[in-house]
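In: Got a sequence here, can you build the structure:
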Amino acid sequence: MTEFDEIDLALLRLLAEDATQSAGALGREVGLSQPAAWRRIKRLTDHGVIAGRRLDLDREALGFGVTVFLGVKLATKGRISLDDFERAVSAIPEVQTVEHVLGLYDYRLRVVARDISDFERVLRRRIMTMPGVGDVEANVLLSEERRPGPI
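Out: Here you go, the predicted structure:
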């Protein structure tokens, strides 16, 4: 599905802002009836344009005050498969995202922790002990000015 009209794009923008809106509310915003808005949303979902809806939690309010981006270079690519590494690192609850990247590092991880000592525990006991992990570079998030949103 590559053809989007203005109404499709408007629905996607509204859903990106607040995915909890009902089809009726969305329809009113774009000039459609509730059933027509629902059919368009279903079509966008069926074609994979809408891949899911997620809840955006406030990490600090939940006690996770530190976010660290880790660059991970695998030491022995031949001895551990990328799938094995991805599966193992994805099982660590503090690891929020796992991105396979091109560049100096093989992976970029987003890790949350309660504080720096909690992050050190995760790094030393969970990440650095994984087979195949070589060089690691940590960057502590100071502030986040823009979150991923609509394209």
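
In: For the rest of this, base every contact and every neighbour count on C-alpha atoms.
Out: Will do.

In: Give me the buried positions along whichever strand or helix holds Arg87.
Out: If you go by DSSP states H and E, Arg87 is part of helix 82-90. Across helix 82-90, burial judged by 16 or more other CA atoms under 10 Å covers 82, 85, 89.

In: Please generate a structure for the following sequence too, so the two can be compared:
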Amino acid sequence: QRIAVILAAIALTGFIYVFTHYTRTGLAFRAIAQDERTALTFGMDSDHIAALSMGFGSALAAAAAVVVLPLGTIAVEGGYDVLLNALAVCIVGGLGSTVGILVASVLIGYAQTITANYLEPHWMMLVSLIAIAIVLCIKPSGIFGHQKELEERI
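Out: Now for the predicted structure:
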């Protein structure tokens, strides 16, 4: 079961990368995210792209739920741990950096596993919060994020 989850995660990550880098819609997603005003001057419909993006994200969430469901139960109130981990991975890796997000997910996952093995399992979420705090203090753009792009967006 866990191997199937890992393979599905790798396949979904590859699909997202190919979709956002080699399809017209994926390039439109990236263009709107990077600079909406410039994308609008090129004739992109930001409302349409936003709706497609919402649908794409919902489809990914549904695919993740289907893959993870055999490992245990899914409840509405059970998503806070996943949300905190996803937020930590995005902040630590750097928004817009696929490699950074992959590296951050491995680092945070290993840190949480070590914490659960040598301390108590309920301290695992503290690892994510500490990682967020350290990265925001040292390099707010993330490990693989670009400071120049962050300054341009602000």
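
In: Tell me how the two chains score on TM-score.
Out: The pair, once superposed, lands on a TM-score of 0.23 when counted by TM-score structural alignment, normalised by the length of the first structure; 56 aligned residues with a CA RMSD of 4.3 Å.

In: ok so, going back, need the residues that contact the very next helix or strand once past the helix holding Arg87 of the first structure.
Out: Downstream of helix 82-90 of the first structure, the next assigned helix or strand under DSSP H and E is strand 95-100. With contact meaning CA atoms under 8 Å, 6 or more residues apart in numbering, strand 95-100 of the first structure is reached by 86, 89-90, 106-112.

In: Please indicate which of these are buried?
Out: Among the contacts of strand 95-100 of the first structure, those classed as buried by neighbour count (16+ other CA under 10 Å) are 89, 106-112.

In: can you tell me which of those residues lies nearest to Arg39 of the first structure?
Out: Arg39 of the first structure lies nearest to Arg110 out of these, by CA to CA, at 36.0 Å.

In: helix or strand for Ala25 of the first structure, which one?
Out: helix 23-30.

In: ok, residues contacting that helix?
Out: Contacts for helix 23-30 of the first structure (CA under 8 Å, 6+ apart): 7, 10-11, 14, 33-38.

In: Got a PyMOL select line for the buried ones in the residues you listed?
Out: Listed next is the PyMOL selection for buried residues among the contacts of helix 23-30 of the first structure, using 16+ other CA under 10 Å:
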select buried, resi 7+11+14+37+38
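
In: Okay, angle between the helix holding Arg87 of the first structure and strand 95-100 too, please.
Out: 160 degrees (axes from the mean of the first three to the mean of the last three CA atoms, to 10 degrees).

In: which is the next helix or strand following the host helix or strand of Ala36 of the first structure?
Out: Using DSSP H and E, Ala36 of the first structure sits in helix 34-46. Proceeding N to C from helix 34-46 of the first structure, the next assigned helix or strand is strand 66-74, under DSSP H and E.

In: For that following strand, name the packing helices and strands.
Out: strand 107-113, strand 133-140 (3 or more CA pairs under 8 Å, 6 or more residues apart in numbering; DSSP states H and E).

In: residues of the longest one that come out buried?
Out: Put plainly, it is strand 133-140 of the first structure. By neighbour count on 16+ other CA under 10 Å, the buried set for strand 133-140 of the first structure is 133, 136.

In: Name all residues that make contact with Cys90 of the second structure.
Out: By CA under 8 Å, 6+ apart, Cys90 of the second structure lies in contact with 101, 104.

In: roughly how far is the helix or strand hosting it from the heart of the chain?
Out: Assigned by DSSP H and E, Cys90 of the second structure belongs to helix 80-93. Mean-position distance between helix 80-93 of the second structure and its chain equals 7 Å (CA atoms, centre = their mean, to the nearest Å).
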